[in-house]
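1. what follows is a predicted structure for the sequence shown.
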Amino acid sequence: MADTGSGDLLKLPLNELHEAAKARFGGFAGWNMPITYPLGVLKEHLHTREKAGLFDISHMKLIEVSGGEAAKALARACPFDPEALALGQSKYTFLLNEKAGISDDVIVTRVAETRFIVVANAGNAAADVAHLSAVAAEFNCVVDPLDRVLFALQGPAAEAALTEAGLDLSHLTFMQGVEPKTGWFATRSGYTGEDGFEIAMPIPEAREFADKLLANENVAWVGLAARDSLRLEAGLCLHGNDITPDTNPVEAGLMWAIAKPLRETGTFIGADALRAAISQGAARKRVGLKPEGRAPVRDGTPLIDADGKTVGEVTSGGFGPSVGHPVAMGYVDTEPAQPATEVFAEVRGNRVRLAVHPLPFTPHRYRKG
């Protein structure tokens, strides 16, 4: 979970609500974000797994792409087929650069015949809007960034809590979306590995809705620290760490998100470079890593083999409260990147053994119908 450091940070629309909830704040992707609440990161993490965690993720950006050629524009920008999406269906995909590097990973939902909602990561939002606008200039469509409050409600009690708050989304299954009210947008998705929802709404309506959710005893505010440990246990990538503009989907292990016909014949940005990467094969692979002992191994830590040769790097690392041991992800040279293979890291002068571990560390519990 990279920190942007000091400087002028943007504030969430509901910043005062988080201050009243006694959040501890920190900088992330240019925003002053709630990192933890009085419950604490360990209990916030476990509360999400057992009940329902409420996250304010309004730092992320909703972008509407609409018009007669909206699907064609998105097909140029991303390696997927927007025309194949049913109404109300969501798709995890990427904005690739010409070298097939991942400029951002996004979720696109078809909300009408010629209208799509793209959810982009906070640190890339401005660049994504500019990139999509440049692509759209060649097509009959419009790109509109939307100002919304965006909540994620995650965990086994999420559906019931939403219904009690007056928003019944029980008909949705994983990776489906809907516009339940004017100006609102919701998907059954998330970043924790749990069943849950992401709900966007106009800023003036957000405080009342948050109060309704928090009136449920199963719902508690959860901050960015637990969001990071939850997604890491779930084996989900953090852009800027596990995937970057210098990482392609082949080595990232994300080719499942690109349909085979598109790999072969697609004309999206970066298509030729991606085909070359597929043909050459990955020199390194993204893997799960289980450190020995109790000490986490953090991002940026080099990985070495038994002979001291550098064979990779940790890109995300921390402690997994649900599994009871440290968890990490990183890139390892293809040859040693097999389950149960051991690599090593130097942590505070000590050599720590890490085993290559299957992802995810905790099973996904998405509602798939």
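-> Received it, and whenever you're ready, just let me know what you need. Residues are numbered from 1 along each chain as shown.

2. from here on, contacts and neighbour counts on C-alpha atoms
-> Noted.

3. now the strands for the stretch 151-300 of the chain?
-> 177-178, 185-187, 196-201, 219-221, 284-291 (DSSP state E, counting those that start in this stretch).

4. take the ones you listed and lay them out in CSV including mean neighbour count and distance to Val297.
-> Below are those laid out as CSV (neighbours: other CA atoms under 10 Å; distance: least, CA to CA, whole Å):
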stretch, mean neighbour count, distance to Val297
strand 177-178, 24, 37
strand 185-187, 23, 34
strand 196-201, 25, 29
strand 219-221, 23, 27
strand 284-291, 26, 7
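
5. of all these, which lies closest to Ala158?
-> strand 196-201 (5.8 Å; CA to CA).

6. for the closest one, which outside residues touch it?
-> Here strand 196-201 makes contact (CA atoms under 8 Å, 6 or more residues apart in numbering) with 148-156, 158-159, 183-190, 366.

7. in the stretch 201-350 of the chain, which spans are helices?
-> Under the criterion DSSP state H, counting those that start in this stretch, helices of the stretch 201-350 of the chain are mapped to 203-214, 224-233, 260-265, 271-280.

8. so which elements touch the last one?
-> Applying 3 or more CA pairs under 8 Å, 6 or more residues apart in numbering; DSSP states H and E, we find helix 271-280 packed against helix 260-265.

9. how about the helix it packs on: buried residues?
-> Arg263 (16 or more other CA atoms under 10 Å).

10. now do that helix: which elements does it pack against?
-> helix 271-280.

11. give me the contacts around the helix it packs on.
-> 79, 98-100, 248, 250, 263-264.

12. related to what we said a few turns ago, looking at the contacts of strand 196-201, which are in helices?
-> Of the contacts of strand 196-201, the ones assigned to helices by DSSP state H are 158-159.

13. among the contacts of strand 196-201, which ones are buried?
-> Listed as buried from the contacts of strand 196-201 are 148-156, 158-159, 184-190, 366; burial here means 16+ other CA under 10 Å.

14. can you get me a residue count around Gly30?
-> 19 (other CA atoms under 10 Å).

15. now it: closest residue in space that isn't a chain neighbour?
-> Leu9 (5.2 Å; CA to CA, 6 or more residues apart in numbering).

16. hang on, that neighbour packs against Gly26?
-> No - the criterion here is CA atoms under 8 Å, and Leu9 misses it with Gly26 at 9.3 Å.

17. need the overlap of contacts for these two.
-> With CA under 8 Å, 6+ apart as the test, Leu9 and Gly26 both reach Asn32.

18. circling back: next, format the contacts of helix 271-280 as CSV and append distance to Leu303.
-> Formatted as CSV, these follow (distance: CA to CA, whole Å):
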residue, distance to Leu303
Pro79, 32
Glu98, 29
Lys99, 26
Ala100, 25
Asn248, 20
Val250, 21
Arg263, 31
Glu264, 34
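
19. now do the contacts for the residue nearest the centre of the chain.
-> In the chain, the centroid-proximal residue (CA atoms, centre = their mean) is Tyr191; its distance is 5.3 Å. Tyr191 makes contact with 227, 230-231, 236, according to CA under 8 Å, 6+ apart.

20. then this one, side by side with the first:
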Amino acid sequence: MSEDANIAEAAEALPLDAWHRARGARMLPFAGYSMPIQYEGIMAEHLWTRESAGLFDVSHMGQLLFTGEGADAALETLLPGNIKELGAGRMRYSLLLDENGGILDDLMVTRRADDIYMVVNGATKFDDIGVLREHLPDEIGMNHLEDQALIALQGPKAVDALSRVVPGVEALFFMEAGGFDWNGTPLWVSRSGYTGEDGFEISVPADAVEAFAEALAGQPEVKPIGLGARDSLRLEAGLPLYGHDLDPGVTPVGADLTFAMQKRRRTEGGFMGADVVLKQLAEGAPNKRVGLSVEGRLPVREGAPLYNGEAQVGVVTSGGFAPSVGAPIAMGYVSADLAVAGTALEAEVRGKRVPVAVAPMPFVPHRYHRKGAPK
């Protein structure tokens, strides 16, 4: 047996494991789980999602529920987002910070009628749970929804396919969520995702997810898509990936995620690491996350050092070929004084210098279904 097979055997199976394998998915370990990396090929799956609708299994992510009076205020001691004023059925991107303002995870928070729902990254969910349990008051209940699967349907035709299966979801706008019923099965549906496209994330009881995935895959717009294409899609959309572009050594200011800190929180502070973060808001961070265009066809991968002349001024944190752009792109951190669009730098790839330039993100326009946006 190969070493890869041993690793795959050690990875935990998720509820759709057999469903993926029956459709020819190439399975590899990711965040401790056996996950579909690709079906027919990353390029084809990426372009299908941009043009139609891709079905992703993201059941490795953590789904948490917070209950109790003052749960929103308690969460604000750890997250820099405005949770207290979040309306029912509305969601917000936020960050879990440490005492130095470093990013422990990025996550989504949604207020529901009687509780607060949070989705955290799969590779960090148990660490997140530990941090949350340590810092939240005892009267705030936290429930890890281990019996719920999570799937994402992404792309311009996602709404056509999903509304046929679950009528009513078409009424949601970007960053709105609600409860729906599918043949007696309760669903929690948000109009959100991590591809830059319109789309939905659907929390489904694990014992019903295979039948639900089958119903979606039966729609003409839908194909199952692996994590390989999910990565290239989010990179084109300029969206950071935790563990690569985000980690405890980076603050929200350096990561260019200050949009996740609403005005009241910037004024009041009161969250973990606020002293460091608010000081950087006023004075700037030493390094900034930027997009990078790449000259030529050679992909620039994670870990490649970035140079300005002979001085190393940063590092690539994500990179690869962008199917929708038709060229290699990358994301990384550079000295703040160089984080200006058009700044010419070089990346070192296998001992060779490759010209790159700081580029605005996203690399492809976001196409979210926003309320009030022109049709």
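-> Looks like it came in fine. Note that the coordinates shown come from a computational prediction; the quantities given were computed from them, not determined experimentally.

21. care to give me the TM-score?
-> Superposed pair, TM-score by TM-score structural alignment, normalised by the length of the first structure: 0.95. Supporting alignment: 362 aligned residues with a CA RMSD of 1.5 Å.

22. circling back to that earlier point, which one of the contacts of Tyr191 of the first structure is nearest to Ala306 of the first structure?
-> So of the contacts of Tyr191 of the first structure, ranked by how close each gets to Ala306 of the first structure (CA to CA), first place is Leu236, at 28.3 Å.

23. in the second structure, what residue corresponds to that closest one?
-> Leu236 of the first structure maps onto Leu239 of the second structure when the alignment is built from TM-score structural alignment.

24. burial measure for that match, as a count.
-> If you count neighbours by other CA under 10 Å, Leu239 of the second structure ends up with 18.

25. right, and Arg227 of the first structure touches Leu46 too?
-> No - using CA under 8 Å, Arg227 of the first structure makes no contact with Leu46, being 10.9 Å away.

26. who's more crowded, the two?
-> Arg227 (22 against 18).

27. what do we get in the second structure for the more buried one?
-> Using TM-score structural alignment, Arg227 of the first structure sits opposite Arg230 in the second structure.

28. what's the closest non-adjacent residue to that match?
-> Thr195 (6.7 Å).

29. residue contacts, the one you found?
-> 154, 230, 233-234, 237, 239.

30. closest one of those residues to Val316 of the second structure?
-> Leu239 (14.3 Å).

31. list the contacts of that closest one.
-> Counting by CA under 8 Å, 6+ apart, the residues that Leu239 of the second structure touches are 194-195, 362.

32. from Arg21 of the second structure, how far off is it?
-> 29 Å (CA to CA, to the nearest Å).

33. swap in Ala344 of the second structure?
-> 45 Å.

34. neighbour count: the two, which is higher?
-> Ala344 (17 against 14).

35. and that one? What does it align with in the first structure?
-> Under TM-score structural alignment, Ala344 of the second structure pairs with Glu342 in the first structure.

36. any figure for the gap between the residue nearest to Gly30 of the first structure and Pro82 of the first structure?
-> With CA to CA as the criterion, Leu9 of the first structure and Pro82 of the first structure are 35 Å apart.

37. which of those two has more neighbours?
-> For Leu9 of the first structure and Pro82, the more surrounded residue by other CA under 10 Å is Pro82, and the numbers stand at 23 against 16.

38. if we can go back for a sec, pull the most distant pair out of the contacts of Tyr191 of the first structure.
-> It's Arg227 and Leu236 that sit farthest apart of the contacts of Tyr191 of the first structure, by CA to CA, at 10.9 Å.

39. I figured Gly88 of the first structure hits Phe174, correct?
-> No - taking contacts as CA under 8 Å, Gly88 of the first structure lies outside contact range of Phe174: 11.0 Å.

40. how far does stretch 18-34 of the second structure sit from its chain's centre?
-> Stretch 18-34 of the second structure sits 19 Å away from the centroid of its parent chain (CA atoms, centre = their mean, to the nearest Å).

41. picking that back up, closest to Ala123 of the second structure out of the contacts of Thr195 of the second structure?
-> Arg230 (15.9 Å).

42. count the residues that sit near Gly179 of the second structure.
-> Neighbours of Gly179 of the second structure using other CA under 10 Å come to 14.

43. list the residues that contact it.
-> Gly179 of the second structure sits in contact with 186-189, where contact means CA under 8 Å, 6+ apart.

44. looking at the first structure now, which of those residues still hold up?
-> Of the contacts of Gly179 of the second structure, the ones still in contact in the first structure (both residues aligned by TM-score structural alignment, their matches' CA atoms under 8 Å) are 186-189.

45. for Ile329 of the second structure, see how far away Met304 of the second structure is.
-> For the record, residue 304 of the second structure is Ala, not Met. Distance from Ala304 of the second structure to Ile329 of the second structure, by CA to CA: 13 Å.

46. who has more neighbours, the two?
-> Ranked by neighbour count (other CA under 10 Å), Ala304 of the second structure and Ile329 place Ile329 first, with 29 against 20.

47. my guess is the more buried one meets Val294, correct?
-> Yes - here Ile329 of the second structure reaches Val294: they are 5.7 Å apart, a contact under CA under 8 Å.

48. overlap of the contact sets of those two?
-> Joint contacts of Ile329 of the second structure and Val294 (CA under 8 Å, 6+ apart) are Val300.

49. whereabouts in the second structure does stretch 320-329 of the first structure align?
-> Stretch 320-329 of the first structure corresponds to residues 322-331 in the second structure, going by TM-score structural alignment.

50. list the buried residues of the matching stretch.
-> 322-323, 327-331.

51. ok, which stretches of the stretch 1-150 of the first structure are helices?
-> Under DSSP H, counting those that start in this stretch, the stretch 1-150 of the first structure gives helices at 15-20, 41-50, 70-77, 125-136.

52. who does the last one touch, helix- and strand-wise?
-> This means helix 125-136 of the first structure. Short answer (3+ CA pairs under 8 Å, 6+ apart): helix 125-136 of the first structure packs on helix 70-77, strand 142-146.

53. list of residues touching it?
-> Counting by CA under 8 Å, 6+ apart, 60-61, 63, 70, 73-74, 76-77, 95, 104, 120, 142-143, 145 sit against helix 125-136 of the first structure.

54. mind naming the longest strand for the second structure?
-> strand 311-322 (DSSP state E).

55. just give me the mean distance for that one relative to the first structure.
-> Comparison of strand 311-322 of the second structure with the first structure after fitting gives an average deviation of 0.4 Å (mean CA distance after the TM-score superposition for the first structure).

56. that strand - contacts with which helices or strands?
-> Using 3+ CA pairs under 8 Å, 6+ apart: strand 311-322 of the second structure touches helix 227-236, strand 305-308, strand 327-335.

57. can you state the direction angle for the first one and helix 42-51?
-> Orientation note: helix 227-236 of the second structure sits at an angle of 60 degrees relative to helix 42-51 (axes from the mean of the first three to the mean of the last three CA atoms, to 10 degrees).
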